[in-house]
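Participant: Provide a 3D model corresponding to the input given below.
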Amino acid sequence: MTDQQAQPDRELGPVLVVIPTYNERDNIGKIVKRLHAALPQVHALVVDDGSPDGTGQVVDDMVAADDRVHVLHRTEKAGLGAAYVAGFGWGLERGYEFLVEMDADGSHAPEDLPRMLDAAAGADLVIGSRYVTGGSVVNWPKSREVFSRGANLYSRIALGAPIKDITAGFRVYRAEVLRKLKLHNVASSGYCFQIDLSWRTHELGFRIVEVPITFTDRVIGESKMSGNVVREALIRVTKWGLRRRGNQLRSVFAPKAKTPSGTAK
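Facilitator: Just a heads-up that it's a prediction; the model follows:
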C-alpha cells in the first residue's frame, strides 16, 4: 500500500538515524551537525566498516562529546545492507520506535527529515523520494538519472510494487515493520538492499508513503556505487520477479478443490 502524503496523528517516540560509513571522515561530522540542527532530539548511530581513513576515530571523538551520538565499529567492509541490518538490530534492542536510513555524504539533506517524520506518524515506511512530484536530483549527469529511473521502473514492474523510488536510501521505518521483515534472512549486500526491504514491506501490507526530497550528489569523497552493486541488483530483482510470476501462474492453473458433491469450487 503506497501513498504520497500522510498527516501526523501523534507525537513520535524515540528516533534513531543509522548512518553507515566507509572512508567518510571529511563528511560525517558535518552531516551529524546538520542533523542535530534540524532535529536536536534524535540520536545518530554511525556504523563504520573499519574505514582506513580514520572515520572511526572521528566518530569516537563525537561520541565522547555528545550522548546523542553512538558508534558501532565493524571490522570489515561487508556492504551497505549488512551495515543497516546491524544498525537496525542495535536500535531495536534499545527500544527506538522509528529508525532512519541516511547517507553520510550529504546526498540526503537532514533538513528534509522533519517532513519525513511528520509523515511517519501516519505510515509504516516513509521513503524520501526523488521521483514523486516535488522531488529532484542535483549534480547528477543526465545519463545517471536515466539509469536510475530505468532501474526503478524495472524493479517496480518486476516486483509489482507501486513505489516510484524503490531504490531510494533515505527512509524512515517504524520499528514494528523491521521486526516483521526477518532481517536475519536478508542477503542483499549493496543498494539492492533498498529494493529488497521495500518489496518485503509492500508484500506484508504495510502502508508506504513517499515524501519528495532533493537528492544532491556528494561533493567530497568517492561514490560507493560499482558494477558489482548494479549486477547484484539486476540478478536479484530478476530472480524475485520470475519467482513472483511463477507463483501467480501456479495459482491460476492449480487444480481447483472439489466440493463433497464432486463439483469444482
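
Participant: CA atoms for contacts and neighbours, from now on please.
Facilitator: Fine.

Participant: Arg94: neighbour count?
Facilitator: Counted with other CA atoms under 10 Å, the neighbours of Arg94 add up to 10.

Participant: With Leu35 instead?
Facilitator: Neighbour tally, Leu35, other CA under 10 Å: 22.

Participant: mind checking how far it is from Ala44?
Facilitator: Distance, Leu35 to Ala44, using CA to CA, to the nearest Å: 9 Å.

Participant: what does Met1 give?
Facilitator: Met1 is 29 Å from Ala44, by CA to CA.

Participant: These two: which has the busier surroundings?
Facilitator: Neighbour count, other CA under 10 Å: between Met1 and Ala44, Ala44 has more, with 23 against 16.

Participant: How about residues contacting whichever strand or helix holds the more buried one?
Facilitator: Per DSSP states H and E, Ala44 falls inside strand 43-48. With contact meaning CA atoms under 8 Å, 6 or more residues apart in numbering, strand 43-48 is reached by 15-22, 32, 55-56, 59, 68-74, 83-84, 86-87.

Participant: give me that answer again for 6 Å
Facilitator: 16-21, 68-74 (CA atoms under 6 Å, 6 or more residues apart in numbering).

Participant: May I ask which two of those residues are separated the most?
Facilitator: Arg68 and Arg74 (19.9 Å; CA to CA).

Participant: what's near enough to touch Ile19?
Facilitator: Contacts here follow CA under 6 Å, 6+ apart; on that basis Ile19 touches 46, 102-104.

Participant: Next, count neighbours for the nearest residue to Glu24 once chain neighbours are set aside.
Facilitator: Take Glu24 and drop its neighbours on the chain: the residue closest to it by CA to CA, 6 or more residues apart in numbering is Thr55, 5.8 Å away. By other CA under 10 Å, the residues close to Thr55 number 22.

Participant: Then Ile220?
Facilitator: As a burial measure, Ile220 scores 11 neighbours (other CA under 10 Å).

Participant: I have a second one here; can you model it like the first so I can compare?
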Amino acid sequence: MNDGEQRSFGPLGKVLVIIPTYNEAENIKPIVRRVRASVPEAHILVADDNSPDGTGKLADELAGADEQVHVLHRHGKEGLGAAYLAGFQWGMDHDFGVLVEMDADGSHQPEELPRLLTALKGADLVLGSRWIPGGRVVNWPKSREFLSRGGSTYSRLLLDVPIRDVTGGYRAFRRETLEGLGMAEVASAGYCFQVDLAWRAVRNGFHVVEVPITFVERERGDSKMSRNIVVEALWRVTVWGVGSRAGKAVGRKP
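Facilitator: You can find the predicted model right below:
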C-alpha cells in the first residue's frame, strides 16, 4: 500500500459504525448488541432501506433505548453503495472522525473491530481482509470462495492496486480519507462499490492497511448477493481498468 511510515496521523475522533439493512429483522438486535459490547464508545447508525420485514421499526426501538444508536430511514432499496454514501454523509454532518462499514448479518465480526481501529491510528483506511495470512472464511462453499478470491484478484490486477481483498466490505475510514475520495463522483451502488472506494484511496495516495479477519457466513436471513450484482461489478471494473490503462498510454492522469 501507500507508504505511511513518514507520516504522522492525528487522533481518530468519535467512531460511527454504519450498518446498512434491508430485511434484517432477525439480525439487527444481535449485531447492535455485539457492536456495543465490543467497542462501547462507538456509535451505531442503522441505514435502513425501508425494509418490508420491519427492520427499521426494530432499529427505532434500539435507538429509543440507547442514545448511541441512531437510525437513518431511506425511501427504498437503492443498493449498498447508496446506503453507505448516505451513512458517510450523516456521520460527517454529525462530526464523527471514523466511519466504519459493517454488514448486519454477523459476517463481519464486531469482536474484531478493535483491531481495525488500532491499525487506523497509523493509516488512512483499514480493510478487514480474508485473503492475507491470518484471514479466512467460515461456512462458505468452494464456489463462493473461488468467486470472491477471483473477483479480488481480477480487480487487483486490472486496476493495479496492491490490495489482496479489494472486494471486502469490513472497513474503517478516517473522515479526511472519505473527504478526499471524491464521493460525489461515486456512481457504483452494488458489489463494486467496495472496489471503487479502495481504488480511489490508492490513486489518491492514501495509506491503506489490511488486517486479517474471519468472515463468517450468515446464519439467518437471505444473502443480498446475486448474479446481476456480480456481472455489474465485473463490467465496471473492466471499464475502469481499460480506461485507466488507455489513459496512462496517452499520458493522461487517471
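
Participant: Could you get me the TM-score between them?
Facilitator: With the length set by TM-score structural alignment, normalised by the length of the second structure, the two chains reach a TM-score of 0.95; 250 aligned residues with a CA RMSD of 1.7 Å.

Participant: mind listing which of the contacts of Ile19 of the first structure are in strands?
Facilitator: Counting by DSSP state E, the contacts of Ile19 of the first structure place Val46 in strands.

Participant: Quick check: the gap between Tyr191 of the first structure and Val126 of the first structure.
Facilitator: 17 Å.

Participant: now swap in Ser226 of the first structure and tell me
Facilitator: For Ser226 of the first structure relative to Val126 of the first structure (CA to CA), the value is 26 Å.

Participant: Next: Asp48 of the first structure.
Facilitator: 24 Å.

Participant: ok, now Val229 of the first structure?
Facilitator: For Val229 of the first structure, the distance to Val126 of the first structure - CA to CA - is 24 Å.

Participant: So between these two, which is more surrounded?
Facilitator: Counted by other CA under 10 Å, Val229 of the first structure and Val126 do not tie: Val126 has more neighbours, with 30 against 16.

Participant: so where do the helices sit in the stretch 101-250 of the first structure?
Facilitator: Counting by DSSP state H, counting those that start in this stretch, the stretch 101-250 of the first structure has helices at residues 113-120, 142-159, 175-180, 192-203, 227-253.

Participant: Redo these as CSV? Include distance to Asp26 of the first structure.
Facilitator: Output for these, formatted as CSV (distance: least, CA to CA, whole Å):
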stretch, distance to Asp26 of the first structure
helix 113-120, 22
helix 142-159, 25
helix 175-180, 31
helix 192-203, 25
helix 227-253, 24
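
Participant: surely Ala123 of the first structure meets Arg207?
Facilitator: Yes - assessed by CA atoms under 6 Å, Ala123 of the first structure is found in contact with Arg207 at 5.3 Å.

Participant: ok, the two, which is more surrounded?
Facilitator: Each of Ala123 of the first structure and Arg207 has its neighbours counted (other CA under 10 Å); Ala123 has more, 26 against 18.

Participant: Can you name the residues that contact the more buried one?
Facilitator: Arg207.

Participant: 10 Å - rerun?
Facilitator: Contacts of Ala123 of the first structure were listed using CA atoms under 10 Å, 6 or more residues apart in numbering, and they are 1-3, 5-9, 116-117, 172-174, 206-210.

Participant: And for Arg94 of the first structure?
Facilitator: 16, 88.

Participant: Equivalent analysis for Pro40 of the first structure, please.
Facilitator: For Pro40 of the first structure, the contact set (CA under 10 Å, 6+ apart) comprises 33-34, 68.

Participant: Near Gly241 of the first structure, how many other residues are there?
Facilitator: Neighbour tally, Gly241 of the first structure, other CA under 10 Å: 19.

Participant: and what of Ala198 of the second structure?
Facilitator: Ala198 of the second structure: 26 neighbours (other CA under 10 Å).

Participant: most remote residue from the second structure's center?
Facilitator: Computed with CA atoms, centre = their mean, the residue of the second structure farthest from its C-alpha average is Val250, at 33.1 Å.

Participant: For the residue nearest to Phe173 of the second structure when sequence neighbours are not counted, give its distance to Val242 of the second structure.
Facilitator: Distances taken as CA to CA, 6+ apart place Leu125 nearest to Phe173 of the second structure, at 4.7 Å, with adjacent residues excluded. Here Leu125 of the second structure is placed at a distance of 25 Å from Val242 of the second structure (CA to CA).

Participant: Repeat that for Val71 of the second structure.
Facilitator: 39 Å.

Participant: And these two? Which one has more around it.
Facilitator: Set side by side, Val71 of the second structure and Val242 show more neighbours around Val71, with 23 against 14, by other CA under 10 Å.

Participant: The more buried one - that's part of a strand, no?
Facilitator: Yes - judged by DSSP: H, G, I helix; E, B strand; the rest coil, Val71 of the second structure forms part of a strand.

Participant: Please pull up the equivalent of it in the first structure.
Facilitator: Aligned against the first structure by TM-score structural alignment, Val71 of the second structure finds its counterpart in Val71.

Participant: Please state the offset of the helix or strand in which Met92 of the second structure is found from the chain centre?
Facilitator: Assigned by DSSP H and E, Met92 of the second structure falls within helix 80-93. Relative to the centre of its chain, helix 80-93 of the second structure is centred 11 Å away, using CA atoms, centre = their mean, to the nearest Å.

Participant: Flag every buried residue along that helix.
Facilitator: For helix 80-93 of the second structure, a neighbour-count test (16 or more other CA atoms under 10 Å) marks 80-85, 87-92 as buried.
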